[in-house]
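# Predicted model and sequence follow; I will ask about them next.
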Amino acid sequence: MNSRQLVAHLNKLAPPRYAESWDNTGVSFGNLDREISKIMIALEPSEVVINQAVECGADVLITHHPMIFKPVGSLSYDSLIGRKITKLAQNNIVTFSMHTNMDIAVMSHKSADILGLVDTRILEVTGTEIIGGKEENIGFGSIGRVEECISLLECVQLVKEKFNIDNLRVIGDMNKSVESIAILPGSGKSFINNVIKEGVDVLVTGDIDYHSASDARDLGVHIIDAGHFETEYFFVEYMESYLKELLEKVGCEEISIQIAVEESPFTVV
């Protein structure tokens, strides 16, 4: 299998047409006709991850976040982006990201499954697709309910357990009764109004800044800020499982999969 064939499969999983107009999802770099012997999966195309891809001899690096968001004016090795691209070029590594298209195609639904939510629906609908022979809404985030009402404190413990998190931030009354939960992996501050409109008991997300938190408190919106990295890392685990199944199906079991060693850039002290 070459990189072009792999990309075709990945685009079926998360169609590029789902991506937001500002997003730079897809192939960032590399020769798509190169044959693949090893794939590395990571959340972030950081320099640490790229160094690992070089060291392990990866032919393809698949990430959730794109390597390039804004136009690059210089590829000088003195710059971070210049160093990253130079290392990829010197080692002929194809980089491919699945970002907002993956959020819509997989991440929103899978995150609700991880929490065990039932009766789920989309938090912010962006369109419709024919799925399984019928028209379905697609979009960002999921709303669902827990089968038995719990307190916000118990909801916090659920999130920590299911996403393997030691510490997180909470806005709201820990004794509040929770039945409906909205979850938006990654950065969710722009979806607070959706939560208010839908009358959801709590939003689970990441990247809530001070002013958004203050406004949410005044508006009576309960939020569990579980972290950007922490709420999206399951992308790596999902893709590992998906690729193993795909490679077996197409008779390419000889292609190996390597998981990058990553951690949140934040250290809680």
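Received, thanks.
# alpha carbons only for contacts and neighbour counts from here, please
OK.
# Quick check: residue 200 is in a helix.
No. With the criterion set as DSSP: H, G, I helix; E, B strand; the rest coil, the secondary structure at residue 200 is coil rather than a helix.
# just the strands in the stretch 51-200 of the chain please.
Ranges of strands in the stretch 51-200 of the chain, per DSSP state E, counting those that start in this stretch, are 60-63, 94-97, 118-131, 134-151, 169-171, 177-187.
# can you list those strands in a markdown table and add distance to residue 258?
As requested, these are exported to a markdown table (distance: least, CA to CA, whole Å):
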| stretch | distance to residue 258 |
| --- | --- |
| strand 60-63 | 9 |
| strand 94-97 | 14 |
| strand 118-131 | 31 |
| strand 134-151 | 28 |
| strand 169-171 | 32 |
| strand 177-187 | 23 |
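# among the ones you listed, which is nearest residue 109?
strand 134-151 (6.4 Å; CA to CA).
# Figure out the length between the terminal residues of stretch 37-51.
End-to-end distance for stretch 37-51: 18 Å, by CA to CA, to the nearest Å.
# For residue 53, find the nearest of the strands of the stretch 51-200 of the chain.
Nearest of the strands of the stretch 51-200 of the chain (CA to CA): strand 60-63, 7.0 Å.
# Now that closest one: buried residues?
60, 61, 62, 63 (16 or more other CA atoms under 10 Å).
# Please look at the second one and residue 96 and confirm they touch.
Yep, that's residue 61 we're talking about. Yes. Contact criterion CA atoms under 8 Å: residue 61 and residue 96 qualify, at 6.3 Å.
# this is the comparison structure:
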Amino acid sequence: MFAKGQTITQILEQWTPKYYAVPDDKIGLQLGTLNKIIKNVMVTLDVTEQVVEEAIEKDIQLIIAHHPIIFKSLKHIQTDLPAGKIYEKCIKNDIAVYIAHTNLDVAEGGINDMMANELELTSLSPLEEVHTEKLSKLVVFVPEEAHHNVLEAIFAAGGGWIGEYSHCSFNIKGQGTFLAQDNTDPYVGEKGKLTKVNEIRIETIVPQNIQRKVVQAMLKAHPYEEVAYDLYPMDLKGKSFGLGRIGRLPEKKTLAELVSTVKEKFEVPMVRIVGDLNKPISKVAVLGGSGSRYVQQAKYAGADVLITGDIDFHTAQDALADGLSIIDPGHHAEKIMIKHVSDYLLAELATKKISTNIIQSNTNTEPFIFL
């Protein structure tokens, strides 16, 4: 069974929801339609004319990319210009283009975590906070014999997390009452008679972004025809999500040793370096893409080095004067996302028994040649 485009992007958005993106970022469907059957998806960092040619050759119906193909408002589409040629070829060959940009940067396991994990960084936290989870308290009343099943269903759906602690709940025994009317089919008791039931009141925490999923799981596991439950919005701060990551190396390295690791792990032929190659490094900040404006955040966070792309001359001078080392592997280091996004989609589609193929683009979109 092949999936429609909406199904595939919804699966991706379970990992990289759109509300993670920074304001005004250009994400989501940018070209074509998702309202069609998708046999083949191609994952790429960029959508260039060569990437589209590869997609045509491989019978691709949907391209999932990290970098937007439409970033500024269009005043025209001229098909004799580079951008216009891309749009024309996609439209003529019925290829949709979907973008996961800063929402993929911010997401847990997204590009910044991919980079941090390649370097084996520990104790990770965001370099700049973008989004904080809103929390709700779920309260539900359950007959004693169904307590375990309902509680486990809530936990399995993602409820009950407080920080790094899972399965958090508070449970109070009490007595519930109800009187079943004529058109009911009560789980216990009789119609027309007041029924008293030994119940347990479950209280737990639910992130609002998965609130519907948790409630549905709870209702499915609950034996009652009509379930008594409440949801209360909370002012407590939930998990923070953001751009970049800062963490610690398992063992100190010199800047030169870390440079070698970066070149190997990110598969780049060369990097630009700011700082003393003999400097000991223990705390590392990483940020995929262009990171010039995050130099001060890295310094304030106590980083010994910032690993990011597109560092300009004056920013490099300022960092050097401030004692912050920089390793610039280039913007194209974000190509790490191709394999990880492909693997995620393949695994999720397999669990749903969807036959849509996920193909990694082999087109090199690095615009620079290194001599």
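On my side now, so go ahead. Keep in mind it's a predicted model, so treat the numbers as computed, not measured.
# Looking at the strands of the stretch 51-200 of the first structure, spot the one closest to residue 248 of the first structure.
Nearest to residue 248 of the first structure, of all the strands of the stretch 51-200 of the first structure, is strand 60-63, at 17.8 Å by CA to CA.
# Pull up the aligned stretch in the second structure for the closest one.
Aligned using TM-score structural alignment, strand 60-63 of the first structure spans residues 62-65 in the second structure.
# once aligned to the first structure, how far is the matching stretch on average?
By mean CA distance after the TM-score superposition for the first structure, the fitted stretch 62-65 of the second structure averages 0.4 Å away from its aligned residues in the first structure.
# Residue 108 of the first structure matches what in the second structure?
Counting by TM-score structural alignment, residue 108 of the first structure corresponds to residue 112 in the second structure.
# can you pull the contacts of that match?
Taking CA atoms under 8 Å, 6 or more residues apart in numbering, we find residue 112 of the second structure in contact with 105, 106, 243, 244, 245, 286, 287, 288.
# For residue 41 of the first structure, what is the enclosing helix or strand?
Residue 41 of the first structure is part of strand 38-42 when elements are defined by DSSP states H and E.
# what does that strand correspond to over in the second structure?
Mapped onto the second structure using TM-score structural alignment, strand 38-42 of the first structure covers residues 40-44.
# Average separation of the matching stretch from the aligned part of the first structure, please.
On the superposed models, the aligned residues of the first structure are on average 0.7 Å from stretch 40-44 of the second structure, with distances taken as mean CA distance after the TM-score superposition for the first structure.
# Distance from that stretch to the middle of the chain?
Chain-centre distance of stretch 40-44 of the second structure: 18 Å, with CA atoms, centre = their mean, to the nearest Å.
# how about residue 94 of the second structure, what's its partner in the first structure?
By TM-score structural alignment, residue 94 of the second structure lines up with residue 92 in the first structure.
# Just to check, residue 206 of the first structure is in contact with residue 186?
Yes. When contacts are counted by CA under 8 Å, residue 206 of the first structure is listed as touching residue 186 (5.2 Å).
# what residues are shared contacts of these two?
227, 228, 231.
# thinking again about what came up before, sort out which residues of the strand holding residue 41 of the first structure are buried, please.
Within strand 38-42 of the first structure, judged by 16+ other CA under 10 Å, the buried ones are 38, 39, 40, 41, 42.
# aligned partner of residue 308 of the second structure in the first structure?
Aligned by TM-score structural alignment, residue 308 of the second structure pairs with residue 205 of the first structure.
# repeat for residue 263 of the second structure
Looking across to the first structure (by TM-score structural alignment), residue 263 of the second structure lines up with residue 160.
# Quick check, central residue of the first structure?
For the first structure, residue 232 is the residue whose C-alpha lies nearest the centre (CA atoms, centre = their mean; 4.1 Å).
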